[in-house]
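A.B. asks: Quick one: sequence and predicted model below, then my questions.
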Amino acid sequence: MRFVEGGLSDLSVSRTSFDWGVPVPDSPGHVMYVWVDALTNYLTGAGYPNDAETMARFWPADLHLIGKDITRFHTVYWPAFLMSANLPLPKQVSFGQDGSYSAEAIVTRVNAELANSFGNLAQRTLSFIAKNLDGALPEAGRSDPADAMLIEEMVIACAGLRTAFDDLMLSQGIEAWMRGVFACNQYIDAQAPWALRKTDPDRMHAVLGTLVRAIRMLAIAILPVVPQSAGKVLDQLGADERDHAAIDDDGWYGRQQAAGFTIAPPSPVFPRLELPAAAA
């Protein structure tokens, strides 16, 4: 606000004091001002100027999330650039906070939360079904209150992710989702379907069916974060409906079962990462 209150003046879109950058057509010695070049990437990423169909789908952006300390460029310069080109402005601009990144942190979280927790949960559940039930979806079996309790925890975890994401609290949303993953791992360890296979097959079916439902719900919820890997989990389940509303589709399992869907022996979806040599 202080910058605007101080009065606005014309801004040159080119520079001549250095030669690195995008050359200005028909203007020798001029390169594009870096913020013109950088901010325009939002448009070209949305299909501008050659892909009108994609542009119409993604622009104007419903939300433009920016980081700290670059507010002037995104809230003064960027709207001015768009208005000068007769292009619509983003519908909403919100400001983020500082983040931290390190290769070690990424490797640690991927291995702990995806490979070891969610990936291992899906792999051992679906592998067990493929091996011991010839891939057929488990029957209803003998239910237990723990089954409905787990599904309710999935509903809460997925809703927590959605609510947090709507409020742009991405880390908190993923933490809510991870609580669902941890609940599933606690459930499978407590129920031990590998032991039930010999002692109580009816109960084993109920446990495995509950886990299939839970894994599908978790995979749909995390799809916007890891679309390729979560999509592979859903492929293994034959789950075609993948919007957030599909999480609450209680009839999905019965339809898959009635259609005779079978689970093929799965391949691991979340391989463990190794720390890059330069960061080790």
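C.D. replies: Here it is on my side, so go on.

A.B. asks: drop to CA atoms for contacts and neighbour counts, all remaining ones
C.D. replies: Noted.

A.B. asks: now the helices for this protein?
C.D. replies: Remark: helices assigned in the chain by DSSP state H are 2-5, 34-45, 52-58, 71-72, 78-84, 103-109, 120-132, 145-166, 170-191, 193-199, 201-222, 227-237, 252-258.

A.B. asks: Name the surrounding residues that touch the fifth one.
C.D. replies: Looking back up the chat, that one is helix 78-84. Applying CA atoms under 8 Å, 6 or more residues apart in numbering, the contact partners of helix 78-84 are 36, 39, 88-89.

A.B. asks: So which of those residues wins on neighbours?
C.D. replies: Leu89 (18 neighbours; other CA atoms under 10 Å).

A.B. asks: In this structure it contacts Asp62, no?
C.D. replies: No. Contact between Leu89 and Asp62 fails when scored by CA atoms under 8 Å: they sit 9.6 Å apart.

A.B. asks: for Ala46, what are its contacts?
C.D. replies: Ala46 is in contact with 54-55, 58-59, counting by CA under 8 Å, 6+ apart.

A.B. asks: And here is the other one:
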Amino acid sequence: MAQPFYITTPIYYVNDIPHIGHAYTTLACDTLARYKRLAGDDVYFLTGTDEHGQKVEKAAEQKGLAPQDFVDQVSQSFRDLIPAINATPDDFIRTTEIRHKQAVQHLWDELVKQGAIYLGEYSGWYAVRDEAFYGEGELVNGKAPTGADVEWVTESSYFFRLSAFQDRLLELYHQNPGFIAPQSRRNEVMRFVEGGLHDLSISRTSFKWGVTVPNDPKHVVYVWLDALTNYITALEYPDQGGNFGKYWPHAIHVVGKDILRFHAVYWPAFLMAANLPLPKQIFAHGWWTNEGEKISKSLGNTIDPIELVQTFGADAVRYFLLREVSFGQDGDFSRQQLINRYNSDLANAYGNLVQRVLSFIHKSCDGVVPKPQDLQESDQDLLNACMITTQLETDMEALAFHKYADHAWQIIAHANRYMDEQKPWGLKTTDVPRMHTILYALADTIRQIALLTQPLLPVASAAILDQLAIPLDQRKLVGNPLKPGTPLPEPKGVFPRYVP
């Protein structure tokens, strides 16, 4: 029976156009969603845009646009990113949608009913760029720890009783060690909570671009309470049956490490206060630098994911970003390293294997899948190397995409060594049955590799499976062996070598 699985990107803030970090998070979620679908699970994959707050209001003003017109334009640029990087979300949510505003206001009312919200006055340091409040002790050289400018704010505000949830949050982290991943991020959150929690200002009166607080139109809902609610809006909250009941207990939020606190502290506290179930896991990935430098508009070194895809193809970008670093750690983007990865791993190792084998079959086996005879130990070893292993499943479940890719490339290396050792080209006139057996073992290995690489390289994998005449209904992670005698189309190169 198919198991429900729910995976979300953060909803991306629309004060600017998409960059490499947005593509990275979406690609990671897409890879896991594709894997789960191929494994037979019932997947719901959500992404979208966060469109409220003072930062958006100011950005719209600077552009001379009404906030709604501004967010319509920028949100579309995030929607356009999805097909460009070949992502496959099931829903794209916008916080300016009616369904979302209704969900936020319903959650607010529930928090009021539970006595978790009270009216007071806020005075403190606020960073517009981060849409976050900071204590005096958190400032670094007069700025937020993120480097954002802060301003002193005094205004009427509704507060959430976050301080009342310190013990419950710590109990959650202790009882569910995998709730926050990776381990280093879990430790960081626990230190923050152990240091003491203060009640959280959750409304603003100094601007209007947000969801109106029920029964008090002078206030708009704090952008993070608004934004975080998107994950349940998409599952038809406040209806707690249907999709909410089906998917929510299996939710995994994938976020950048800079917004972990909001997801791992505030969000579970909001849910606890409203007597709602918690997500299964929050996974925080690292940041990318560019050639060793922090990426910023002021340095002029931002990386446009659309340009990368147009230059190298979506598969190559997916592969590089997910193979280059351990997901959860920081990574350094290097265009030359992307080219090196493309040429060595994709063109030379994988693409060349496919081209050599299928071209040989086309020329020497009348273009049909050859019939194997007696399998020798070396043949069986190669075929066994492709089996889905518990470790492979564990790697993907742990979002260890680089390990999953390493495993696939170990099989590719094994197949290349096998071909060089067996030398089927030398058997054309001396032992045709043995040549057929070797080529069958290689072709079926390529089939299994292509099945495994579908989450990482969907376009290339589909092209390879097409060249092996694999029906669409046999492209799950575990498929049927190649049928001898099956006609194959003329092979075409999948990864042409990149020459700058």
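C.D. replies: Thanks, I have it. Because the structure is a prediction, the values reported are computed rather than measured.

A.B. asks: Next, the TM-score between them, please.
C.D. replies: Here the TM-score for the pair of chains, by TM-score structural alignment, normalised by the length of the first structure, is 0.73; 259 aligned residues with a CA RMSD of 3.7 Å.

A.B. asks: tally of neighbours for the aligned residue in the second structure for Ser229 of the first structure?
C.D. replies: Matched to the second structure by TM-score structural alignment, Ser229 of the first structure sits across from Ala460. The number of residues packed near Ala460 of the second structure is 21, by other CA under 10 Å.

A.B. asks: So Ala460 of the second structure versus Ser206 of the second structure, what's the distance?
C.D. replies: Ala460 of the second structure sits 51 Å away from Ser206 of the second structure, going by CA to CA, to the nearest Å.

A.B. asks: can you check Ala413 of the second structure too?
C.D. replies: The value you get for Ala413 of the second structure to Ser206 of the second structure, if CA to CA is used, is 61 Å.

A.B. asks: Same check on Val499 of the second structure?
C.D. replies: 54 Å.

A.B. asks: what does Glu171 of the second structure give?
C.D. replies: Counting by CA to CA, the gap from Glu171 of the second structure to Ser206 of the second structure is 36 Å.

A.B. asks: Which one's more surrounded, the two?
C.D. replies: Using other CA under 10 Å as the criterion, Glu171 of the second structure and Ser206 rank with Ser206 on top: 14 against 11.

A.B. asks: Quick check: closest non-adjacent residue to the more buried one.
C.D. replies: Excluding the flanking residues, the one nearest Ser206 of the second structure by CA to CA, 6 or more residues apart in numbering is Glu155, at 7.6 Å.

A.B. asks: Present the helices of the first structure as a markdown table; the columns should include distance to Ser27 of the first structure.
C.D. replies: Shown next, in a markdown table, are those (distance: least, CA to CA, whole Å):
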| stretch | distance to Ser27 of the first structure |
| --- | --- |
| helix 2-5 | 30 |
| helix 34-45 | 16 |
| helix 52-58 | 29 |
| helix 71-72 | 27 |
| helix 78-84 | 20 |
| helix 103-109 | 42 |
| helix 120-132 | 58 |
| helix 145-166 | 45 |
| helix 170-191 | 44 |
| helix 193-199 | 72 |
| helix 201-222 | 48 |
| helix 227-237 | 44 |
| helix 252-258 | 61 |
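
A.B. asks: Out of the ones you listed, which is closest to Ser267 of the first structure?
C.D. replies: Between Ser267 of the first structure and the helices of the first structure, the tightest spacing by CA to CA is seen for helix 120-132, at 7.4 Å.

A.B. asks: Distance check, the residue nearest the centre of the first structure against Ala246 of the first structure.
C.D. replies: Centroid-nearest residue in the first structure: Val225, 1.3 Å away (criterion: CA atoms, centre = their mean). As judged by CA to CA, Val225 of the first structure and Ala246 of the first structure stand 17 Å apart.

A.B. asks: Then Phe270 of the first structure?
C.D. replies: From Phe270 of the first structure to Ala246 of the first structure the distance is 23 Å (CA to CA).

A.B. asks: residue boundaries of the strands in the stretch 51-200 of the second structure?
C.D. replies: Ranges of strands within the stretch 51-200 of the second structure are 91-94, 117-127, 132-134, 151-160, 180-181, 200-201, based on DSSP state E, counting those that start in this stretch.

A.B. asks: which bit of the first structure covers the first one?
C.D. replies: When you say that, I think you mean strand 91-94 of the second structure. Going by TM-score structural alignment: strand 91-94 of the second structure matches no residues.

A.B. asks: Report all helices and strands that that strand contacts.
C.D. replies: strand 42-50 (3 or more CA pairs under 8 Å, 6 or more residues apart in numbering; DSSP states H and E).

A.B. asks: I would like the range of the first structure that aligns with the strand it packs on, please.
C.D. replies: When the first structure is aligned by TM-score structural alignment, strand 42-50 of the second structure has no counterpart there.

A.B. asks: And for the nearest residue to Tyr35 of the second structure once chain neighbours are set aside, the neighbour number?
C.D. replies: Excluding its sequence neighbours, the residue lying closest to Tyr35 of the second structure (CA to CA, 6+ apart) is Pro455, at 5.3 Å. When neighbours are defined as other CA under 10 Å, Pro455 of the second structure has 26 of them.

A.B. asks: how about stretch 200-211 of the first structure: buried residues?
C.D. replies: The neighbour-count check on stretch 200-211 of the first structure (16 or more other CA atoms under 10 Å) flags 201-211 as buried.

A.B. asks: before we move on, what about stretch 129-144 of the first structure?
C.D. replies: So, applying 16+ other CA under 10 Å, buried residues of stretch 129-144 of the first structure: 129-130, 135-141, 143.

A.B. asks: Stretch 251-271 of the second structure too?
C.D. replies: For stretch 251-271 of the second structure, by 16+ other CA under 10 Å, it's 251-257, 260-261, 263-271.

A.B. asks: Please report the separation between the first and final residues of it.
C.D. replies: Distance between the boundary residues of stretch 251-271 of the second structure (CA to CA) amounts to 13 Å.

A.B. asks: how far out from the middle of the chain is that stretch?
C.D. replies: 15 Å (CA atoms, centre = their mean, to the nearest Å).

A.B. asks: Stretch 8-23 of the first structure too?
C.D. replies: Worked out by CA atoms, centre = their mean, stretch 8-23 of the first structure lies 37 Å from the chain centre.

A.B. asks: Alright, I will stop here.
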